[in-house]
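Undergrad: Got a sequence here, can you build the structure:
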Amino acid sequence: MSKQVEFFFDVGSPYSYLAFHELPKIAARRGAEIKWRPMLLGGVFQATGNHSPVTIPAKAVHLNVDLERWAKHFGVTFQMPRVFPINTLPLMRGAVAMQRSGPKQFHRYLAAVFAAMFEHPRNLGEQAELASVLEEAGFDPAQFVALINDPAVKAELKDTTEEAVRRGVFGAPAFFVGNEMFWGQDRLHFVEQALA
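TA: Sure, this is the predicted structure:
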């Protein structure tokens, strides 16, 4: 496939969760490949001066309504976690580590983590809860800890996050078709147009 869309995401972003479900449908329709780009949203926020919408009271009130509307529109289950936001550094290092292990492992990991974040919410900021989710998905929690402490994994996540910032990313999800950036799951129709 010559057509490609880059998907910069963080599993702690509910809008990335929505895009995780919708983007593959668009890619299939347009015969495009998705290049999955795990980044650390907290690092992007720090570098750009952006903040989570939950830190802005008026936005926070509207956030659940907006997310529920989009979930219904995309036909996916959605529930906002009670503990939100969480530090996603271990989860995103995990995404990088699983991506290095191959597409099957990577997608199984993402499906499990996104489901535990936004379908049947569990507090993945707690080590014991994360270990339980990993075990249920067929991963070894002890091996996971070793993987996310691999210096190469840490460096790759840092590099991808810095690359995202250099290219103009300020939030998640962000998509690139060629050099053109689209931000937010509500711009996916523009992504599809760019791939058409």
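Undergrad: Please count neighbours and contacts with C-alpha atoms only from this point.
TA: Will do.
Undergrad: give the contact list for residue 70.
TA: Going by Cα atoms under 8 Å, 6 or more residues apart in numbering, residue 70 touches residue 18.
Undergrad: if I look at it, how far off is residue 19?
TA: Between residue 70 and residue 19 the computed distance is 10 Å (Cα to Cα, to the nearest Å).
Undergrad: do the same with residue 155
TA: Using Cα to Cα, one gets 25 Å for the distance from residue 155 to residue 19.
Undergrad: Of those two, give the one with the bigger neighbour count.
TA: Each of residue 155 and residue 19 has its neighbours counted (other Cα atoms under 10 Å); residue 19 has more, 25 against 13.
Undergrad: Could you count how many residues lie near the closest residue to the more buried one other than its chain neighbours?
TA: Distance criterion Cα to Cα, 6 or more residues apart in numbering; nearest residue to residue 19, sequence neighbours excluded, is residue 185 at 5.5 Å. Taking other Cα under 10 Å as the criterion, the count of residues near residue 185 is 23.
Undergrad: what separates residue 185 from residue 27, distance-wise?
TA: For residue 185 relative to residue 27 (Cα to Cα), the value is 14 Å.
Undergrad: Now residue 19: which helix or strand?
TA: helix 14-30 (DSSP states H and E).
Undergrad: Let's see this one next, to set against the first:
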Amino acid sequence: MVIAADRLGLPALELSHALLRALWSEEKDVTQPEVRIEVANALGLDGEKLGEMEEAPEIMQAWLDSHEEARQRGVFGTPTWIYKDVLYWGQDRLSFLDEALSED
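TA: Okay, the predicted model is just below:
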């Protein structure tokens, strides 16, 4: 859904954060299409359209490519950020990422 939003020029990062919030803070099952649609709709996006786009071959391929890149870089969960080839994962690592960014 996030890739579809990005392809449409919609706020994909905002949607990604909302989905992570739904998962980690609200304990919603974001593997369920209806949950993702609800989250997108709450942001004022067309959740139904984005949900339909998830199944498009080019969206699925982009997801698979992203998944493979993450696997090759050693990502093992979400959220994960990579900065200068260093992995920062989970909320507890944000302060380390902030420190690294501040040094530049």
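Undergrad: Could you get me the TM-score between them?
TA: Scored by TM-score structural alignment, normalised by the length of structure 2, the superposition of the two chains gives a TM-score of 0.70; 102 aligned residues with a Cα RMSD of 2.7 Å.
Undergrad: pretty sure residue 153 of structure 1 is touching residue 93, no?
TA: Yes. If you go by Cα atoms under 8 Å, residue 153 of structure 1 and residue 93 touch, sitting 6.3 Å apart.
Undergrad: Can you pick out the residue with more neighbours from these two?
TA: residue 93 (26 against 21).
Undergrad: so how far does the lengthiest helix in structure 2 sit from its counterpart in structure 1?
TA: The helix that spans the most residues within structure 2, counting by DSSP state H, is helix 57-73. For helix 57-73 of structure 2, the mean deviation from structure 1 after alignment is 1.1 Å (mean Cα distance after the TM-score superposition for structure 1).
Undergrad: Mind jotting down where the helices sit in structure 1?
TA: 14-30, 41-48, 57-74, 89-101, 103-118, 127-136, 141-148, 151-166, 188-195.
Undergrad: Just tell me which of those helices ends up closest to residue 8 of structure 1.
TA: Among these, helix 151-166 comes nearest to residue 8 of structure 1, with 7.4 Å by Cα to Cα.
Undergrad: Quick check: the counterpart of residue 113 of structure 1 in structure 2 vs residue 83 of structure 2, distance?
TA: Superposed on structure 2 with TM-score structural alignment, residue 113 of structure 1 falls opposite residue 19. With the distance defined as Cα to Cα, residue 19 of structure 2 ends up 22 Å from residue 83 of structure 2.
Undergrad: What residues does the equivalent of residue 82 of structure 2 over in structure 1 make contact with?
TA: Residue 82 of structure 2 maps onto residue 176 in structure 1, with residues paired by TM-score structural alignment. In this structure, residue 176 of structure 1 makes contact with 5-7, 182, 191, judged by Cα under 8 Å, 6+ apart.
Undergrad: which of those also appear as contacts in structure 2?
TA: By both residues aligned by TM-score structural alignment, their matches' Cα atoms under 8 Å, the contacts of residue 176 of structure 1 still in contact after alignment to structure 2 are residue 182.
Undergrad: Just send the contacts of residue 176 of structure 1 back as TSV, with neighbour count too.
TA: Shown next, in TSV, are those (neighbours: other Cα atoms under 10 Å):
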residue	neighbour count
5	22
6	17
7	24
182	20
191	22
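Undergrad: can you tell me which of the contacts of residue 176 of structure 1 lies nearest to residue 131 of structure 1?
TA: Here the nearest of the contacts of residue 176 of structure 1 to residue 131 of structure 1, counting by Cα to Cα, is residue 7; it sits at 26.5 Å.
Undergrad: burial count for the nearest residue to residue 35 of structure 2 once chain neighbours are set aside?
TA: Nearest non-adjacent residue to residue 35 of structure 2, counting by Cα to Cα, 6+ apart: residue 29, 6.8 Å away. Burial measure for residue 29 of structure 2: 14 neighbouring residues, criterion other Cα under 10 Å.
Undergrad: Residue 29 of structure 2 is in contact with residue 37, isn't it?
TA: No. Residue 29 of structure 2 is beyond contact range of residue 37, at 11.8 Å (criterion: Cα under 8 Å).
Undergrad: Residue 19 and residue 83 of structure 2 - which one has more neighbours?
TA: More crowded of residue 19 of structure 2 and residue 83, by other Cα under 10 Å: residue 19, with 23 against 11.
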